[in-house]
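Visitor: requesting a structural model of the entry that follows:
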Amino acid sequence: MNNPAEYQPWYSDPANAHPYTLHRTIKSKPQDFRGLSPFPWDKDSLSTLWKGSFYSDDNQRDWLRYVSAYWDAVAVGSNEYLHIVFTQSARPPITFKIISANQTLIDADKPCVSWTMKMSIPFEPLVLYSYGSILHIFNVAKKGFEGYQRAHGGAITSIAVHPATPDYFATTSRDHTTRIYDLRLPAVLPVHPHTRNARGRKEYNPNPHWPPGKNPSLAGAAHGLRLHPNEIEGFGPGRCVAVLMGGRSGGHNAAVLHAAFHPSFPLIATCGMDRAVKIWPFRPDDPERIKREDKPFFSSSKIHKARVLSVNWLSSDVLITHSATAMNRITPKDPENKAIYLEAGELTIWTWLSLDRFFPPEFEGRGLDTARPISSDYQESSSFKLISTHAFPPQHNHIIAPTLGVFHSPTHDPLITFVYPNAPHFTMLNPVHMKPRQVPDFPYPELNRYPADGPTEGGGGDGEGEEERDQEPEEEDDGDDAPPNPRLDKGKGKEKETVPWNSDYSAKFVPHDGDKPEVISEPIRRRVGATPPPIEGWRVELREDNSNQQAGSESERRRLMNVAVTGGGRMIVGVGTQGSIWVWRCDN
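Guide: Presented below is the predicted three-dimensional model:
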């Protein structure tokens, strides 16, 4: 029996107030900060990194000194600078100037930053920074430039570092691919355009032959091949060892927006603009050849209705994903009616049901070379189960989308934070408190249609509601002599507006001149119970209510762009407009 006086953490009950208070505000150069990555390791991380192979008493002592020097560091990125800011100590920030590549990003893209390190130099932290299609590598300890990569054909949208083997990291891009790099290998690999050199000696080329060509192909990185020696992929550490290809059999058909490595199995999950979530095998087998994957172990676009913005692992087979606002047509079967309505983005927890099939209990020590998915795995797989789905606050257009972060710790419940661009607050929640998904309604629409004001007692309505419920859309005349049907003919001759069921949504688009959508306020009816419950969590304001108001107009112009939980759950760091950094701390 649990002791009533036993200590319960604040996040165990959603009714508790959060303990975070604004501790510090840092103002830097007048540039908007959008990229954010706190130092990800603590004093106990060495026992889990590289499967514990690097753990020893001497290395542990060096590791403690290393963590004590960088535990409060956060990497913050703008369009021109990368800053390493120490949020608790008085150390000056470390600033790196980004060499401009004359690339212009769309508003949805942002600089991406992430911490990593090499096993050969584990006590020299590296920071990955991307702007456009160029990936930069900086050495924080030496305060210098380490290398760069330029293999992607589109803007990089996210960077994911392997949680157990940080030598591996992945980048997603708008070129529909995900590329995985190994920091233990140099970026440059000599590739010869011909099989023999000028002296007639045979030269090695890892690229395959593509008929009708007689020499190894030099199609380049877009096809998962090594580049011509005159077009090197990069400089310094980090060689591409695997490409998760777009299109083909089961790849993404649009921009890939996020990726996450599995903490223990050789898997990586991706999501993207095509509304699909995919789980791929991670099996680089040759440091010289690029492993090309086009058939994931799992692929489905049935989890979300709009572009999927992030994917994260909560456990070995449980994932959490979130999507943007969806644009749905009111009458999808009517090509003349272009009216659409907006449906709020969703935060979904779901289970992958095929983990034990690809990784049975006797998998220990066995490779993935013989594992092959079937077509039902990489083409709209149904091997998943939705656990919980909650809706984000409604937005007036589909472009505005929240930035979401997930905090993991072996001694702490996972915490989820999300913030909308230019918002004066952010929301934090514990996924344990998310309500389970409700049982769907009976699928036959004839039994689920109600008037806009809802059904009356006894499951029916007045005469008008009953008549509206019985009406069906007009059928096109197929030329056959069919007997008259009063039920189908009752609505003929009347112009009837067709709208979705459920009256709890107020944003609707109707076309006007130029076929551009226009927002109007009108109840939209949809099937009862189809809308997921709203997200309930702790709301953290940018400024405390009891703070003085002397800053006035200047503080009102500073808004949040990204937040992250760090320090074992005791600290939250937020970045925003005009070079602002906020630090919230939990002292209890």
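Visitor: only C-alpha atoms for contact and neighbour calcs from this point on.
Guide: Will do.
Visitor: may I see the buried residues of the helix or strand containing Ile524?
Guide: Using DSSP states H and E, Ile524 maps to strand 517-524. Neighbour-count burial for strand 517-524, counted by 16 or more other Cα atoms under 10 Å, picks out 517, 519, 523-524.
Visitor: including distance to Thr427, could those residues go into a markdown table?
Guide: Below are these laid out as a markdown table (distance: Cα to Cα, whole Å):
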| residue | distance to Thr427 |
| --- | --- |
| Pro517 | 30 |
| Val519 | 27 |
| Pro523 | 27 |
| Ile524 | 27 |
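Visitor: structure for this one too, so we can compare:
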Amino acid sequence: MDTTGAQPWYRDPSSDLPFELYSQFRLEGLHQDALRTVAFFPWGNESLGSLWDGSLATEQNYAKWNVVVNKFRDTVAIGGDTSVYILWLKRRKHPLRINIPETPEVDLIHSDTTQVAWVLSPNAIDQPLLILSRASLIWIYNPVSKGLSSYLRGHGGAITSLAVHPTRPHLFCSTSRDHSARIYDLNLAPHQGAKDSDVNPHWPPGTLPSRAGAPHGLHMNEAEGFGIARCIIVLMGGRSGGHEAAVLSASFHPQYPIIATCGVDRCIKLWHVNPRNSSQITREDKPLFSSSRIHRSRVLSVQWMSHDTLISHNPSAILRTDPTDEDNKDTYMVPGEIVVWTWLGLDRFFPPLYDDLKAEGRSQTVLRGCASDYQESSSFTMSANAAFPAIYPQLISPNVNVYQSPTHDPIALCTIPTVLPFEKKKEEHQKDKGAICVSDIHGDRSLSSLSVENLATGTPKDGETRVAGTVQIFHIPSLPHRLPSRFPLDAPPDGMPANAKVAEEGIADLPGLSRYHAELIERDPPPPFKSWTLEVPLSEFDLTSEATHAVGHGPAGGMTQAYDTRQRKVRSEKDETEKITGQEYTLKSIAEVPVSVQNAKMGMDGKVIVVLGTRGRLWVYRIQGRSRHQK
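Guide: Have a look, this model is predicted:
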């Protein structure tokens, strides 16, 4: 918070962006999109007073805590494909590289990335830990002792995200493509299979723990892993109330025992996550809230902004022009959007006396809504929304990271990756337009707002500025406020209710529509958001390297390593193809892919921004920089 009395820069739309480029990094030996996840060290000197309700805020613990914070205050973890890097942004220290142990060969897709997150145990506050996930496995690394502390398994699909509880950082959640999410407790040891007789719950009407396989991700007879952390809750997928497709993101509520999840099924779900006991795993298949009517395509992220307000976003979507006509195959594309919305059911499940009753030991351990809560709830209202630029094709998804703190308004950073590692295979009669990837409908558009000629040809002319991409930064409270209804209740022209019209004409019923009117199915497009633009420049090395590759000489800046076959089973041969959405695509060589921005995140009290790019590039921006240097 600015203590000088001046208004913070993010509250003044006319102010200039105060960030300046502080340093650049280039990690050698990485393929073109190896760096895509980043996690700042999340705590400061005063954080101990807010963790675990301040129960550890003693003078003795503060002495230990200040030593830890001083050691890691400018630390950031960067997730690569087979390695994780710990960098010190303000101190000249050699980066620490963590090689992820080899795993059985699995079939991952391009969006399956190595996830990283910081956690902390109340039993060892002087040893912060780093969670690493790759494929369906989790490792916990101790940067103090510089060794692995734990290895965990349990998911039946690739892990898509990691979320840590903001005030109880010994709890973390992993989401997966197996339609489930799993919550772990650092204070417990992994179960050891048959040695733990009471780990699994019983399946009614049985009374004994189940020892069968795990269709819902529950424990099997094998050991869960070694070291620390045990899965205590499984949020199961399935038609009873869970996700019916891959789960992509999760966010813990800072105060109440709730976690939000979202996924490919377009649903956002809010779950009660209070475990019944520490020895037996809790399974949950019915959330307190579930709705697919907030977004029109897969939901990429969700995050709590306040006690009842959340923010979520989705990429571009292809919709049918007339979803009621089975013979009409015409489609159109709508841009992705970011939505701020409010859950209206919080006070129903957690009344004002909840905290007082909890202090007396009388809190309710089991919460269960009705069918209208966990199937298709209307208990929400949309407060604000804004649209991203239209992206073709929909394979490219905007990356959004939200930063907020008790002393800082929520700020969102949006990046749109400019390239994918494959291009559509051109037909013989198709002219070479120089595009990296071409949409079926918009064949003259490339994936980037910058033309390929601007991205992949020689050094700039005098007076020109070459950029690797841009980061859009916007103040979330300044998003356009509106209260639209995605499914209006207006009557059709003839005033006939939907169920009567379906019965008469045999048209398939539309879920969520109370009345039938095709023209009212979609609301008006949201307005584009207003933001600051951070241009990320290319270095002289990148310009020289690209100019060399434009004429076909040499590898890409020392990047001789192709895609890791352990990760994605991607062939390194340029003439091999992959089938994607029914179209034929050719894998691009590393030398053909220009340096471009992939992701960005804010941290360190909102004063530092780290931007990740292809070919192992990192850019560090800060508000008050005394010097600039390049590494």
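Visitor: how close are the two chains, by TM-score?
Guide: Superposed pair, TM-score by TM-score structural alignment, normalised by the length of structure 1: 0.80. Supporting alignment: 498 aligned residues with a Cα RMSD of 2.7 Å.
Visitor: show me what the strand holding Ile524 of structure 1 is packed against.
Guide: Under the contact criterion of 3 or more Cα pairs under 8 Å, 6 or more residues apart in numbering; DSSP states H and E, strand 517-524 of structure 1 touches strand 505-511.
Visitor: quick check: angle from the strand it packs on to strand 517-524?
Guide: Relative orientation of strand 505-511 of structure 1 and strand 517-524, computed by axes from the mean of the first three to the mean of the last three Cα atoms, to 10 degrees: 140 degrees.
Visitor: got the contact list for the aligned residue in structure 1 for His295 of structure 2?
Guide: By TM-score structural alignment, His295 of structure 2 lines up with His304 in structure 1. Contact analysis of His304 of structure 1 by Cα atoms under 8 Å, 6 or more residues apart in numbering lists 275-276, 323, 346.
Visitor: is His304 of structure 1 located within a helix, as I assumed?
Guide: No: counting by DSSP: H, G, I helix; E, B strand; the rest coil, His304 of structure 1 is not part of a helix but coil.
Visitor: any idea what Leu171 of structure 2 aligns with in structure 1?
Guide: So, by TM-score structural alignment, Leu171 of structure 2 is matched to Tyr168.
Visitor: touching, its match and Ile159? I think so.
Guide: No: using Cα atoms under 8 Å, Tyr168 of structure 1 is not in contact with Ile159; the gap is 10.9 Å.
Visitor: who has more neighbours, the two?
Guide: Neighbours per residue, other Cα atoms under 10 Å: of Tyr168 of structure 1 and Ile159, the larger number sits with Ile159, 26 against 23.
Visitor: how about the secondary structure of the more buried one?
Guide: The local conformation at Ile159 of structure 1, judged by three-state DSSP, is strand.
Visitor: longest strand in structure 2, please.
Guide: strand 124-134 (DSSP state E).
Visitor: just to revisit the earlier point, so what's the match of Leu171 of structure 2 up against?
Guide: Counting by Cα under 8 Å, 6+ apart, Tyr168 of structure 1 makes contact with 161-162, 180-183.
Visitor: can you tell me the closest non-neighbouring residue to His152 of structure 1?
Guide: Nearest-residue entry for His152 of structure 1: Ser133, 5.6 Å, with adjacent residues in sequence omitted and distances by Cα to Cα, 6 or more residues apart in numbering.
Visitor: list the contacts for the aligned partner of the one you found in structure 2?
Guide: Counting by TM-score structural alignment, Ser133 of structure 1 lines up with Ser136 in structure 2. Contact analysis of Ser136 of structure 2 by Cα under 8 Å, 6+ apart lists 153-159, 176.
Visitor: 6 Å instead, please
Guide: 155, 157-159 (Cα atoms under 6 Å, 6 or more residues apart in numbering).
Visitor: relative to Ser383 of structure 2, which of those residues is nearest.
Guide: Ile159 (31.0 Å; Cα to Cα).
Visitor: how about that closest one, what's its match in structure 1?
Guide: So Ile159 of structure 2 corresponds to Ile156, using TM-score structural alignment.
Visitor: picking that back up, quick one: buried residues of the longest strand of structure 2?
Guide: Neighbour counts using 16+ other Cα under 10 Å place 125-134 of strand 124-134 of structure 2 among the buried residues.
Visitor: contacts for that strand next, please.
Guide: Around strand 124-134 of structure 2, the neighbours that count as contacts under Cα under 6 Å, 6+ apart are 64, 68, 114-120, 138-142.
Visitor: quick check: the farthest pair among those residues?
Guide: Lys64 and Thr114 (30.8 Å).
Visitor: neighbour-wise, which of these two wins?
Guide: Taking other Cα under 10 Å, Lys64 of structure 2 and Thr114 do not tie; Thr114 has more neighbours (29 against 14).
Visitor: now the more buried one. Nearest residue, chain neighbours left out?
Guide: Distances taken as Cα to Cα, 6+ apart place Arg134 nearest to Thr114 of structure 2, at 4.9 Å, with adjacent residues excluded.
Visitor: cool, Ala189 of structure 2 as well?
Guide: Spatial nearest neighbour of Ala189 of structure 2, excluding adjacent residues (Cα to Cα, 6+ apart): Ile228 at 4.6 Å.
Visitor: what of Leu189 of structure 1?
Guide: Closest to Leu189 of structure 1 by Cα to Cα, 6+ apart is Glu288, at 7.4 Å.
Visitor: counterpart of the one you found over in structure 2?
Guide: Aligned counterpart of Glu288 of structure 1 in structure 2: Ser279 (TM-score structural alignment).
Visitor: please apply the same query to Tyr70 of structure 1.
Guide: With TM-score structural alignment defining the correspondence, Tyr70 of structure 1 maps onto Phe72 in structure 2.
Visitor: tell me the contacts of the nearest residue to Ala135 of structure 2 once chain neighbours are set aside?
Guide: Excluding its sequence neighbours, the residue lying closest to Ala135 of structure 2 (Cα to Cα, 6+ apart) is Ala158, at 4.3 Å. Residues in contact with Ala158 of structure 2, defined by Cα under 6 Å, 6+ apart, are 135-136, 176-177.
Visitor: try 10 Å this time
Guide: Counting by Cα atoms under 10 Å, 6 or more residues apart in numbering, Ala158 of structure 2 makes contact with 106-109, 112-114, 133-137, 174-178, 246.
Visitor: ok, Ser249 of structure 1 next?
Guide: Ser249 of structure 1 sits next to 293-296, 375, 378-379 when contact means Cα under 10 Å, 6+ apart.
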